[in-house]
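Visitor: Coordinates for the following, if possible.
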Amino acid sequence: MTRSVYVTGIDRGDGRQVVELGVMELLTRHVDRVGVFRPLMHDGPDRLYELLRARYRLTQPSESVYGIGYDEAATLQAERGTDELVAELVTRFHAVARDYEYVLVLGSDYAATSLPDELHLNARLANEFGAAVITVVGGQDQSAESVRSEARNAYRAYQAHGCDVVALVVNRTDPADRAEIAGPLAEQLPVPCYALPEDGSLSAPTVRQVVHALGAEVLLGDDSGLARDVRDFVFGGAMLPTFLPALTEGALVVTPGDRADLIIGALAAHTAGSPPIAGVLLTLDARPGPDILALASRLAPGTPVISVPGGSFPTAAELFALEGKLSATVPRKAETALGLFERHVDTAELTDRISVARSSRVTPMMFEHELLERSRSRRRRVVLPEGTEERVLRAADVLLRRDVCDLTLLGDEDAVRKRATDLGIDLSGAQITDPHTSPLRERFAELYAKLRAHKGVSYELAYDIVADVSYFGTLMVQEGLADGMVSGAVHSTAATIRPAFEVIKTAPGAQIVSSVFFMCLADRVLVYGDCAVNPDPNAEQLADIAIQSAATAAKFGVAPKIAMLSYSTGTSGSGADVDKVRRATELVRERRPDLPVEGPIQYDAAVDAAVAATKLPDSQVAGQATVLIFPDLNTGNNTYKAVQRSAGAVAVGPVLQGLRKPVNDLSRGALVQDIVNTVAITAIQAQARPGAPAAPAEKAPNA
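Guide: Reported below is the predicted structural model:
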């Protein structure tokens, strides 16, 4: 039977989209096929559903998502009664439920509707759908006592209508009142009660939203600039010396278009980082001349300068009425919302309350969710040497917003912060360390000179070497100032892992360092090794790669069944290459008789049950292999890329194995999500090392 959960409230303005997004995140961690149903809809685009569809790769036909428009529902209710309206919506809900394992129902929003007793209608629908109910109450601009009273009344209202209320969420509370709200409610009500604090970055509109709302013309600015949050408004009328101290971080400067001094002054302040602004809005349809615009473009590239025809007063009225919305066009707000939800909601408890049973399949999305959840459970610090690279900064933004791990970025602090500001990224939660000026440089030089003395490395030479970000990051890991390192977005594999070979070295019991990719296919996750490090391993090394890969697979929830790949299956072929794989298979069986392994075996016989039934009918691995070991780098690297590109698989890695401490390499074509996943994997690898607490922030000094 399809399960469902109905997220509903009692009034508008409760910020319920944060809860709906958080619940969808929970569902997709455990369930392969999740449907969405919105019984009542407004005309125009549905921002939340478009966000859910894009973020969770939903394939559900859009027409099945929606029940009835508000106007049509009001007419139907007035002419034929509530029972007819409910019956129609129940029919449409079950059409969705037939095709999905779990359905998320998005309750009505109480916004400009003509439906009487909307709360009763939501309760009735939840009961008819057989859905568990999560009730959301808004706490904005209310005292703690008032919020608690409203929350109790909301719970009792839905309970009185016979609803199965499984949790209550108070959203948008004053951060100072959160504990005072959540604690007493938990004692007073028989269901879990969670309180989410107001987060200004969620309610802040972006510059792009300002442009759309005001019908503004964009004179200057790129996509990154238009995506910046507008956290404040500063209206310019004074002379420049009086105006500049009034600027605040993230402010949108509003000034008549003929005030070239304020325009250039605001952009110069942004470039200097004191403070970084969101952009400049020009009023009265007055525009600077081409020389001023050209200077502005060179002074603060990418920073928006927009123009409206109205004066400052009517423009101000429109601006103050604006509020940020979750949408697919602003993904970082979704990351912020999820981070907020996951920090303040006991997700394991809520998952149990809404009766989500884990699917037998592991989809790419489930695997990625599990990575973030596990890395968050025991925080570790990961160092990212490429601190000015855009993809790394965007990944850091996601990791910080989702509260996945602690981060240290390497590079010149001013350059890193300016690049982040230009991209609209908040790095306040990260450390930034400059290897050239850090007090750690001398300590690391002494250590490196000692480690490499047998190669003739002097202190003076070491002092230069450790200023390299890859060496500096590796030494941070070695010294316990970070728990792992991820690099390679702009550095070669050799530049990333050579310092690890020299400083961290191989783990006890490991003959070599090797790598795996987690290949997330549509219906399963496979582990490929080695596709990145060892060009032509011998039989002993191949066996070591197989054993390491099996351990890595098990660590990340993939039950290892090892296929030692070759162009021949069983005893059907011969030759030096096949003999190497056959010998490696024998060594795996000798060293780890507990591991299921088959080889030599061809790829199709390893993963396709029908082929396996013909070629190796009695094998415990053939047709169901999860760990696939390639005979050489040429075969492995080309195969993983062919599967990634042709089958649309998500390739997570390369994940290095065999080192004493985790260091992982990125492909130079890595996407932001690839970097996020690799950092999460690195944090999980660090968790597995005994006695490896994350370094406290104060012990990893900044430059």
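
Visitor: contacts and neighbour counts: CA atoms only from here.
Guide: OK.

Visitor: any idea which residue sits dead centre in the protein?
Guide: Closest residue to the average C-alpha location of the chain: residue 398 at 5.0 Å, with C-alpha atoms, centre = their mean.

Visitor: Would you confirm that residue 281 belongs to a strand?
Guide: Yes - counting by DSSP: H, G, I helix; E, B strand; the rest coil, residue 281 is part of a strand.

Visitor: Now for it, how many residues are close by?
Guide: 28 (other C-alpha atoms under 10 Å).

Visitor: Stretch 248-265: end-to-end distance?
Guide: This stretch, stretch 248-265, spans 13 Å end to end (C-alpha to C-alpha, to the nearest Å).

Visitor: Contact partners for residue 606?
Guide: Residues counted as contacts of residue 606 (C-alpha atoms under 8 Å, 6 or more residues apart in numbering) are 563, 612, 621-625.

Visitor: Farthest pair within these?
Guide: Farthest pair in the contacts of residue 606 (C-alpha to C-alpha) is 563 and 612. Separation: 11.9 Å.

Visitor: Mutual contacts of the two, please.
Guide: Counting by C-alpha under 8 Å, 6+ apart, the residues touching both residue 563 and residue 612 are 606, 622.

Visitor: out of the two, which sits in the more crowded spot?
Guide: For residue 563 and residue 612, the more surrounded residue by other C-alpha under 10 Å is residue 563, and the numbers stand at 30 against 23.

Visitor: Give me the subset of the contacts of residue 606 lying in helices.
Guide: Of those, the ones assigned to helices by DSSP state H are residue 612.

Visitor: quick one: which of the contacts of residue 606 is nearest to residue 207?
Guide: residue 625 (50.3 Å).

Visitor: what residues are up against the closest residue to the closest one other than its chain neighbours?
Guide: Nearest non-adjacent residue to residue 625, counting by C-alpha to C-alpha, 6 or more residues apart in numbering: residue 561, 4.9 Å away. Contact analysis of residue 561 by C-alpha under 8 Å, 6+ apart lists 550, 595-597, 621, 624-627.

Visitor: hmm, 7 Å instead?
Guide: 596-597, 621, 625-627 (C-alpha atoms under 7 Å, 6 or more residues apart in numbering).

Visitor: cool, residue 18 as well?
Guide: When contacts are counted by C-alpha under 7 Å, 6+ apart, residue 18 touches residue 337.

Visitor: how about this one, so we can line them up?
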Amino acid sequence: MKTLFVAPTRNAVGLTSTALGLARALERRGVRVAFFKPIAQTHETGTDDSVHFARTLLHASIPDPVPLDSAEEQLSRGQLEQLMEDVIALSRQAAQPAGSPQADVLVVEGLALGDRNGYAGSLNADLARNLEADVVLVTSLAGVTPAALADELEIVAQAYRRSDGSGLAGYMLNFVPRELDFGGLLAELRTRSRVLSSGELPLLGVIAQNAQLAEVRTLDVARYLGAELLNEGEAGLRRVTSTVVSARSVPKLAHLLTSGALVVTPGDREDVVMAASLAHQSGVPLAGLLFTSGSAPEDSIEKLCRAALTSTLPVLRVNTNSYDTASRLSRMESRVPHDDSERMERMLDYIADRVDVQLIGAKMGMGSGMTGGVPTLSAGDHERRLPPSAFRYELVQRARAANKRIVLPEGDEPRTVQAAIRCVERGIARCVLLASPDKVKAIAEGQGLTLPAALEIIDPESVRPRYVAPLVELRKSKGLSAPMAEAQLEDNVVLGTMMLSLGEVDGLVSGAVHTTANTVRPALQLIKTAPGASLVSSVFFMLMPEQVLVYGDAAINPNPNAEELADIAIQSADSALAFGITPRVAMLSYSTGESGAGEDVEKVKAATRLVQTRRPDLMVDGPLQYDAASVMSVGQQKAPGSAVAGRATVFIFPDLNTGNTTYKAVQRSAGVVAVGPMLQGLRKPVNDLSRGALVDDIVYTIALTAIQATQMESK
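Guide: Down below sits the predicted model:
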């Protein structure tokens, strides 16, 4: 096992987010990562920030750190060695929790440097040495010149360098201005510092400033100011991007009432209150309305604006005047609250995108390899357990490489518009929205979004006529006439499917407002099944806390017979393999092995035998109950000697009722992201969405579709 110790060079360099982002970057590459905070950062009795987010977002099973009070007491008594023994014992627990395999890499976060812990720098060096760790230094350009930064890195590196010259993995540079001449900066740093010019301390990542990552929620503002929540609305969801103080007349500040604006005003500024209410009613998602000086609008104004003031718009009140309130807001710290996992998740992904993991691997003497076309670290010969972050990362990288054109028939659906914007901005796919351009623009503006120039919007009314003849030709055996074709093409899903059939796009994603039948029926009629496929089935990629599992079929086939169930299992196993998941196929039933009997059990037994005959290369077992398939201790008891029991990655349900109910129960009860359903067995990729799909669900389904298109082309 390798250990990385993440240490700051000075105060306020973004230590926690960088340490967690580094762990996320390693995890993405399929490395088994553990996280550890040896000593609590503060004297607070609650959970340490980094420990909380490691447990919540990295799903790491880690012990509590040594309380800061205890550590300081031991240091004051000269008991450094005892403290180190306590830390090492905890590190072993973190690296290998009970019943789990040992981690490949243990990421350790040191103490942040502050005004009252002058001992932290030397203690961090002792911790790194005792943990036999390679050190990643975290620094920033905030408040220092390049010359001062070079000196700082040179001095701090000496504290962590081992006697044999090893011990330095590299450094991360945070809070870099976007307009910086980066080449000039690196040249100046290397000229001034030997440890940088020699390559002993390589640059592992550059984290540019990003205002979006500092956006607090309206709820955080309320807590910070001790504000009274007159109307909570979406205070826990809306984020503050700007503060508008009502010092001017409404015509002079109306242009500032934009998405994310927090309007600070006395309640007796009726003109401002009405303007903010009108902006909200017009669809502008303001961060909130904050009344100062303990005031409130007159009853007549409150009644006039009640629809806005009692809706999703957060309304707050403080006793301080507007000037003092604005001054306090300007001093609000950027610490991420424990209940704002969304913001920290974005921060970790942002940092992980900018970490050079391969360089870290080279510095630590770890081998490098390739998994699914994406560079990975290989720190052992164990079978890869693909974690959710690695799955999502590889999904995006492979979709980018595919560069496919994906049509979205529900082009004016708000979630779909937002997903398409994200996909285009991140280079995931070339999205095509089927909708009126004016309507799409209005939806984007209502969400405070800007449509990228590369986002393609096609007005269905302008293109439908040219697909009439091709549709008639495709369906002539069914007696389809031109008027009938015109009527069918009024459905944008049919129109999009025709575009796919003619090769104008590479894939189709629908279902945010349409049923599965509405999405699948045109595909079966116009795209048809792939050669060798006897049916179309589906899988969900379930992003469980520790790994990605495959559920099939939970969307298409109501009651498959044994032959069909075997086909679903083989298709699902191949899909798992195509997306980097080692398939261990569990054929599910209410009975395990020979413990039960009945028609349903016999069907699963027959399907299992068919899979074993047709695909002897697959690890498959059944019938298995879900707990026997997923829990190691239960699997060993109920199906001893099975290569699948307790370790299944592909779960095949006996019917649609069971599959759909289970996936939704797991998704909603456990807070698991379910990507899909991804359809299997078609000649070209068409994928359905749940009508409850989130924007991220749509983004990842578009990425799946782009990758499928590449895979189908290669076949």
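
Visitor: Work out the TM-score between the chains.
Guide: Overlay of the two chains. TM-score (TM-score structural alignment, normalised by the length of the first structure): 0.79; 672 aligned residues with a C-alpha RMSD of 4.6 Å.

Visitor: how close does the residue nearest to residue 625 of the first structure sit to residue 372 of the first structure?
Guide: Look at residue 561 of the first structure and residue 372 of the first structure: by C-alpha to C-alpha, they are 25 Å apart.

Visitor: any idea how far the residue nearest to residue 625 of the first structure lies from residue 386 of the first structure?
Guide: Taking C-alpha to C-alpha, one finds residue 561 of the first structure at 36 Å from residue 386 of the first structure.

Visitor: Okay, and the closest residue to residue 398 of the first structure other than its chain neighbours sits in which element?
Guide: Spatial nearest neighbour of residue 398 of the first structure, chain neighbours left out: residue 335 (6.1 Å); criterion: C-alpha to C-alpha, 6+ apart. Following DSSP states H and E, one finds residue 335 of the first structure within helix 331-344.

Visitor: thinking again about what came up before, of the contacts of residue 606 of the first structure, keep whichever come out buried.
Guide: 563, 612, 621-625 (16 or more other C-alpha atoms under 10 Å).

Visitor: With respect to residue 90 of the first structure, which of these is nearest?
Guide: residue 624 (41.6 Å).

Visitor: now the helices for the stretch 151-300 of the first structure?
Guide: Along the stretch 151-300 of the first structure, the segments classed as helices by DSSP state H, counting those that start in this stretch run 178-188, 200-203, 207-214, 223-226, 240-243, 260-272, 290-299.

Visitor: With residue 458 of the first structure as the reference, name the closest of the ones you listed.
Guide: Nearest of the helices of the stretch 151-300 of the first structure to residue 458 of the first structure, taken as C-alpha to C-alpha: helix 260-272 at 39.1 Å.

Visitor: what's the closest one packed up against?
Guide: Packing partners of helix 260-272 of the first structure (3 or more C-alpha pairs under 7 Å, 6 or more residues apart in numbering; DSSP states H and E): helix 290-299.

Visitor: how close does the helix it packs on sit to the second structure?
Guide: Aligned to the second structure and superposed, helix 290-299 of the first structure gives a mean residue distance of 3.9 Å (mean C-alpha distance after the TM-score superposition for the first structure).

Visitor: quick one on the thing from earlier: got the contacts of residue 561 of the first structure as JSON lines, with distance to residue 641 of the first structure columns?
Guide: Output for the contacts of residue 561 of the first structure, formatted as JSON lines (distance: C-alpha to C-alpha, whole Å):
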{"residue": "596", "distance to residue 641 of the first structure": "26"}
{"residue": "597", "distance to residue 641 of the first structure": "24"}
{"residue": "621", "distance to residue 641 of the first structure": "24"}
{"residue": "625", "distance to residue 641 of the first structure": "19"}
{"residue": "626", "distance to residue 641 of the first structure": "18"}
{"residue": "627", "distance to residue 641 of the first structure": "17"}
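
Visitor: What separation is there between the residue sitting furthest away from the middle of the second structure and residue 498 of the second structure?
Guide: Largest separation from the mean C-alpha position in the second structure: residue 479, at 47.6 Å (C-alpha atoms, centre = their mean). Distance, residue 479 of the second structure to residue 498 of the second structure, by C-alpha to C-alpha: 18 Å.

Visitor: quick one: residue 699 of the second structure and residue 419 touch, right?
Guide: Yes - applying C-alpha atoms under 7 Å as the test, residue 699 of the second structure and residue 419 come out as touching, 5.3 Å apart.

Visitor: Would you check how far apart the counterpart of residue 705 of the second structure in the first structure and residue 304 of the first structure are?
Guide: In the first structure, the residue matched to residue 705 of the second structure (TM-score structural alignment) is residue 682. According to C-alpha to C-alpha, residue 682 of the first structure stands 37 Å off from residue 304 of the first structure.

Visitor: neighbour-wise, which of these two wins?
Guide: Using other C-alpha under 10 Å as the criterion, residue 682 of the first structure and residue 304 rank with residue 304 on top: 29 against 26.

Visitor: Now check the second structure for the residue matching the more buried one.
Guide: So residue 304 of the first structure corresponds to residue 314, using TM-score structural alignment.

Visitor: what helix or strand is the counterpart of residue 89 of the second structure in the first structure on?
Guide: Aligning on TM-score structural alignment places residue 89 of the second structure opposite residue 94 in the first structure. In this assignment (DSSP H and E), residue 94 of the first structure forms part of helix 82-97.

Visitor: Kindly indicate which of the contacts of residue 606 of the first structure lies nearest residue 663 of the first structure.
Guide: Relative to residue 663 of the first structure, the closest of these is residue 563; by C-alpha to C-alpha it sits at 26.1 Å.

Visitor: Is residue 59 of the second structure in contact with residue 545, as I believe?
Guide: Yes - contact criterion C-alpha under 7 Å: residue 59 of the second structure and residue 545 qualify, at 5.8 Å.

Visitor: Report how many residues lie close to residue 33 of the second structure.
Guide: Residue 33 of the second structure sits with 24 neighbouring residues when counted by other C-alpha under 10 Å.

Visitor: For it, give me its contacts.
Guide: Residue 33 of the second structure sits next to 23, 26-27, 103-106 when contact means C-alpha under 7 Å, 6+ apart.

Visitor: how far away is it from residue 521 of the second structure?
Guide: The span separating residue 33 of the second structure from residue 521 of the second structure equals 44 Å under the rule C-alpha to C-alpha.

Visitor: Then residue 688 of the second structure?
Guide: In this structure, residue 688 of the second structure and residue 521 of the second structure are 11 Å apart, going by C-alpha to C-alpha.

Visitor: same thing with residue 702 of the second structure?
Guide: Applying C-alpha to C-alpha to residue 702 of the second structure and residue 521 of the second structure gives a distance of 19 Å.
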